[in-house]
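**Student:** this one's structure only:
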C-alpha cells in the first residue's frame, strides 16, 4: 500500500481536501496510467482525461523554465483552450506518445483534420534506458482507455516510474483542495456568495534541490552522480468558473509551490504547469481569487510530497539506485515543525 503525506501526519495548509485528495475530485476528470518497470526500463504513461475535452476547455500553460519538450503549448496559449487529454511520459518518448494520442482521437472523430495533442515529459534517463524509447501506441491507448475517477496510484507508476526529486526517488503525486461553502467552520476562503469548487493537482516530480517538509530541510545523502534532466510537470484541474487569463494566474502559482518543497529551479529544469477548467460559467471576479491561489499552493505542495512518500527505492539502468526518502525522517521533520 502506498504511503501518502497525511498517513505520516503531515498536513499541508488549512483548506479542506476533496474526498480522495486527488485531481479526480474534480468532477469529470479521470486518470489512467501504464507502467514499464523491469530491468533497464522504468518509465510509463500518465493520462489526464477530462470529460468533454474535445469540445474545448478553458486552459493555459505556464512556463517556469522552458528547458523541456512539452508538445502542443502554442495553440493552447493562443486560443486559451485545451482540446485533447494530457499525457505525461519520459523525454524521448514524447513524440511517440503524441502520435498515439492522435490515433486515439482520430478513431473517435472520423471528420477531424486538425488536432493539438498535449504531451509533457521529464527525463527518467538515470533509472531507465531512455534511448530505447519504449513507449508504444498500445501503452498510450491503455492509459487512455483505462482512465478512471478513482484515486490515482502514486509514486513509481506511469510517467513517474523512473523519476527522482530532491535527491530521492519520486514519481507521480496528486492532491486537491475544496473551497468551502459559506458557513463552513473551516472556511478561510471565498466570501459568502462567491463561487465554490475544487482545485486538483497531479505532478510528475523530477527536479533538484533540498527537500523541505513543513519548512524543515531533509538533505539527501551525497553521491557521486546525479540524475540528468531535472524537471517537473504540474497539471491543475478545477470546476471553478475561471477563464484562460485567470487560469494563467493559477498556473504560475503552481510553479511557485515547487519552492515551498525545496526546488532550486536549476537551469536545466523544465518546469511547467498546465491548468484547465471544466466549467463554462461566467468567470468569477478577480477579487475572489485569493483563496484559489491558496488552494493551488497547498494542493501542489501536497501532491509533490505525496510523489516522494509513495515512491520506493528503485534500481535500474546500469545498476543505478535511487533511494526513497525514509519515512522516519519525514515524521521527525513534522515533529520539529510542530515545536513552539
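**Tutor:** Done, it's in. Since we're looking at a predicted model, the values are computed, not measured. Numbers count the residues shown, from 1 in each chain.

**Student:** use CA for all of it now, contacts and neighbours both
**Tutor:** Fine.

**Student:** may I ask you to name the longest helix in this structure?
**Tutor:** Using DSSP state H, we find that the single longest helix of the chain is helix 290-309.

**Student:** that helix packs against which elements?
**Tutor:** strand 172-179, strand 197-206, helix 244-260 (3 or more Cα pairs under 8 Å, 6 or more residues apart in numbering; DSSP states H and E).

**Student:** buried residues in that helix, which are they?
**Tutor:** Neighbour-count burial for helix 290-309 flags 291-309 (criterion: 16 or more other Cα atoms under 10 Å).

**Student:** next SSE downstream of it?
**Tutor:** strand 314-315 (DSSP states H and E).

**Student:** counting by contacts, list what the helix or strand following that next one packs against.
**Tutor:** Next helix or strand after strand 314-315 toward the C-terminus (DSSP H and E): strand 321-322. Helices and strands touching strand 321-322, as assessed by 3+ Cα pairs under 8 Å, 6+ apart, comprise strand 314-315.

**Student:** run the chain-centre distance for the strand it packs on.
**Tutor:** Centroid separation for strand 314-315 versus its chain: 22 Å, with Cα atoms, centre = their mean, to the nearest Å.

**Student:** now swap in stretch 59-72 and tell me
**Tutor:** Its chain's average C-alpha position is 13 Å from that of stretch 59-72, according to Cα atoms, centre = their mean.

**Student:** need the contact list for the most centrally placed residue in the chain.
**Tutor:** Centroid-nearest residue in the chain, with Cα atoms, centre = their mean: residue 203, separated by 1.8 Å. Residues in contact with residue 203 (Cα atoms under 8 Å, 6 or more residues apart in numbering) are 171-174, 232-235, 300, 303-304, 307.

**Student:** which one of the residues you listed is nearest to residue 270?
**Tutor:** residue 232 (6.3 Å; Cα to Cα).

**Student:** how many residues are close by that closest one?
**Tutor:** 32 (other Cα atoms under 10 Å).

**Student:** distance-wise, check the residue sitting furthest away from the middle of the chain relative to residue 307.
**Tutor:** What lies farthest from the middle of the chain is residue 340; by Cα atoms, centre = their mean that is 32.9 Å. For residue 340, the distance to residue 307 (Cα to Cα, to the nearest Å) stands at 28 Å.

**Student:** here's the one I want to compare it with:
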C-alpha cells in the first residue's frame, strides 16, 4: 500500500467543495451506519483484492434496505443487478473485486450472510458484487480471490477514514492513464431544515483525459513513459444517503452518480462497464427519529442532493488517482502514480487552488 502521508487528497490541494461542505472524514462512512473494509492481495504479478461496503441497517430486524441502480454502459458483470432494479432494494453488503473473481466473491458473500442467525431459514438471497478488470496489473485468469479474502474484507469493515488508492478492489486498477484505485468523498446538504449526508465510494478503471477542478491533467504530457492502458475500462460507484429515499428516487440518484464521471474526463468508451448503486440507510424506524415522519422527500426538493452526489463522485474519482502510487504488473507493465508536483503546478498556473 502507498505511503498515505506523501499522496494528498483533493482537499489537501486547496480545492473547494462547491456549495456543500464535506463530511467529517470526506468519505462514504460519513453516512452513519456505513462501514468499509478491504482485503488487498499482492503476490508475484498479482495486484487485486476485495472492498466491502456494509450497511449496518441490514440485521435481524431489517433484511433489506432501499436501493437503486444506474447503468452507464452495461459492459460488465454486476452480480445481483436485475433484482435491485426489480425490487428497489439490496439484501447484502455491496462487494467490489476483479472481473473474473466476481463469481467466487458472490458465492463467498452468500456463505457469510447465510451464516447470520436471522438467515437460518433463508432459501433465496441476492448477493451484490461489482467489478472492474484489473488485468493490466494482475494475472486476472488466476482468479486469486478466496472466501478468506471476502471474510477478511467484511470483518475489517469499519467506520471513520477509508483507505484509498492501491487497496482492496482498487489494488490493480488504472484510470485516465494513471494508476487508479479506490476513492471516496462526501457532501452535506441542508434539505428542508434537515441535514442530509451523501457519501460515495468508487473503484476507478476507465479511460479519458483527467481533469482536476476543470484543469486538464493529460497523462501523455505528465508521465515519462506512455500512459497506462486500461483493460476492461470500467467504473463502479456506490452511493449511500441517510435520507429516506425509495427505490425509484435512488435510481435517479444513481444516474447522477454516473454523470459525475464526465466531470473528471471519462470518455465512456465502448468496453466500459459503468455502474452506480445507491442505497439509503434511513429505515427501521430511524427516519422518524430524524424528523422525516416516515415520509420520503418530495422529488421537487431533490436537485441539491443530485448536485451534491455528482460533486462527491468527481472528488472520489480524483482521490482514487491522487492517492494511488505506481504499481507493477505482468510482462513489465507499469501504471504510474500521478506526479503530485506537476498536479500542484498545473493547478497554480490555472488559478484553481487556494494554496500557494
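**Tutor:** Happy to help now that I have it. Being a predicted model, the structure only gives us computed values, none of them experimental.

**Student:** which non-adjacent residue is nearest the residue nearest to the centre of structure 1?
**Tutor:** residue 234 (4.5 Å; Cα to Cα, 6 or more residues apart in numbering).

**Student:** now the one you found, what's its secondary structure?
**Tutor:** Look at residue 234 of structure 1: counting by DSSP: H, G, I helix; E, B strand; the rest coil, its state is strand.

**Student:** that one and residue 175 touch, don't they?
**Tutor:** No: look at residue 234 of structure 1 against residue 175 with Cα atoms under 8 Å: they stay out of range, at 11.4 Å.

**Student:** so between those two, which is more surrounded?
**Tutor:** residue 175 (32 against 28).

**Student:** now do the same for the more buried one: its match in structure 2.
**Tutor:** Alignment note (TM-score structural alignment): residue 175 of structure 1 maps to residue 185 of structure 2.

**Student:** with residue 165 of structure 1 instead?
**Tutor:** Match for residue 165 of structure 1 (TM-score structural alignment): residue 175.

**Student:** check which helix or strand the aligned partner of residue 59 of structure 1 in structure 2 maps to.
**Tutor:** Here residue 59 of structure 1 is matched to residue 67 in structure 2, going by TM-score structural alignment. Using DSSP H and E, residue 67 of structure 2 falls within strand 65-74.

**Student:** and if you look at residue 103 of structure 2?
**Tutor:** helix 102-114.

**Student:** mean offset of that helix relative to structure 1 (after superposition)
**Tutor:** By mean Cα distance after the TM-score superposition for structure 1, the fitted helix 102-114 of structure 2 averages 0.4 Å away from its aligned residues in structure 1.

**Student:** can you name the residues of structure 1 that that helix overlays?
**Tutor:** Counting by TM-score structural alignment, helix 102-114 of structure 2 corresponds to residues 94-106.

**Student:** please identify the buried residues of the matching stretch?
**Tutor:** 94-102, 104-105.

**Student:** what does stretch 80-99 of structure 2 give?
**Tutor:** 80-81, 83-85, 88-99.

**Student:** need the overlap of contacts for residue 234 and residue 175 of structure 1.
**Tutor:** In contact with both residue 234 of structure 1 and residue 175: 201-202, 300, using Cα under 8 Å, 6+ apart.

**Student:** can you redo the residues you listed as a markdown table with distance to residue 190 of structure 1?
**Tutor:** Output for those, formatted as a markdown table (distance: Cα to Cα, whole Å):
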| residue | distance to residue 190 of structure 1 |
| --- | --- |
| 201 | 20 |
| 202 | 24 |
| 300 | 20 |
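
**Student:** out of those, which one sits closest to residue 223 of structure 1?
**Tutor:** Closest to residue 223 of structure 1, out of all of these and judged by Cα to Cα, is residue 300, at 28.2 Å.

**Student:** what sits against the closest one?
**Tutor:** 174-175, 201-203, 234, 254, 257-258.

**Student:** please enumerate the helices of the stretch 1-150 of structure 2.
**Tutor:** 81-87, 102-114, 147-156 (DSSP state H, counting those that start in this stretch).

**Student:** list of residues touching the shortest one?
**Tutor:** The set of residues that contact helix 81-87 of structure 2 without belonging to it, under Cα under 8 Å, 6+ apart, is 67-69, 89-90, 126, 128, 247.

**Student:** what do you get for the longest one?
**Tutor:** For helix 102-114 of structure 2, contacts defined as Cα under 8 Å, 6+ apart pick out 77, 79, 92, 95-97, 119-120, 122, 125, 127-131, 145-147, 150-151.

**Student:** now the angle from it to helix 147-156?
**Tutor:** 50 degrees (axes from the mean of the first three to the mean of the last three Cα atoms, to 10 degrees).

**Student:** in structure 2, what residue corresponds to the residue nearest to residue 203 of structure 1?
**Tutor:** Looks like residue 234 of structure 1 aligns to residue 237 there (TM-score structural alignment).

**Student:** any idea how far residue 180 of structure 2 is from its match?
**Tutor:** From residue 237 of structure 2 to residue 180 of structure 2 the distance is 14 Å (Cα to Cα).

**Student:** and for residue 13 of structure 2?
**Tutor:** 18 Å.

**Student:** when these two are compared, which one has more neighbours?
**Tutor:** Taking other Cα under 10 Å, residue 13 of structure 2 and residue 180 do not tie; residue 180 has more neighbours (37 against 18).

**Student:** how about residue 247 of structure 2: what's its closest non-neighbour residue?
**Tutor:** residue 88 (4.3 Å).

**Student:** my bad, residue 38 of structure 1
**Tutor:** Using Cα to Cα, 6+ apart, the closest residue to residue 38 of structure 1 is residue 316 (8.0 Å).

**Student:** counterpart of the one you found over in structure 2?
**Tutor:** Counting by TM-score structural alignment, residue 316 of structure 1 lines up with residue 329 in structure 2.

**Student:** ok, now residue 202 of structure 1?
**Tutor:** That one, residue 202 of structure 1, aligns with residue 201 by TM-score structural alignment.

**Student:** so who does its match touch?
**Tutor:** Residues in contact with residue 201 of structure 2 (Cα under 8 Å, 6+ apart) are 27-28, 182-185, 237-239, 313, 316.

**Student:** one more pass at 6 Å, please.
**Tutor:** Residues in contact with residue 201 of structure 2, defined by Cα atoms under 6 Å, 6 or more residues apart in numbering, are 28, 183-184, 237-238.

**Student:** which of these are buried? Put it as a ChimeraX command.
**Tutor:** Applying 16+ other Cα under 10 Å to the contacts of residue 201 of structure 2, the buried members can be selected in ChimeraX as follows:
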select :28,183,184,237,238
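
**Student:** any chance of the contacts of residue 201 of structure 2 in TSV, plus distance to residue 216 of structure 2?
**Tutor:** Formatted as TSV, the contacts of residue 201 of structure 2 follow (distance: Cα to Cα, whole Å):
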residue	distance to residue 216 of structure 2
28	26
183	19
184	21
237	23
238	26
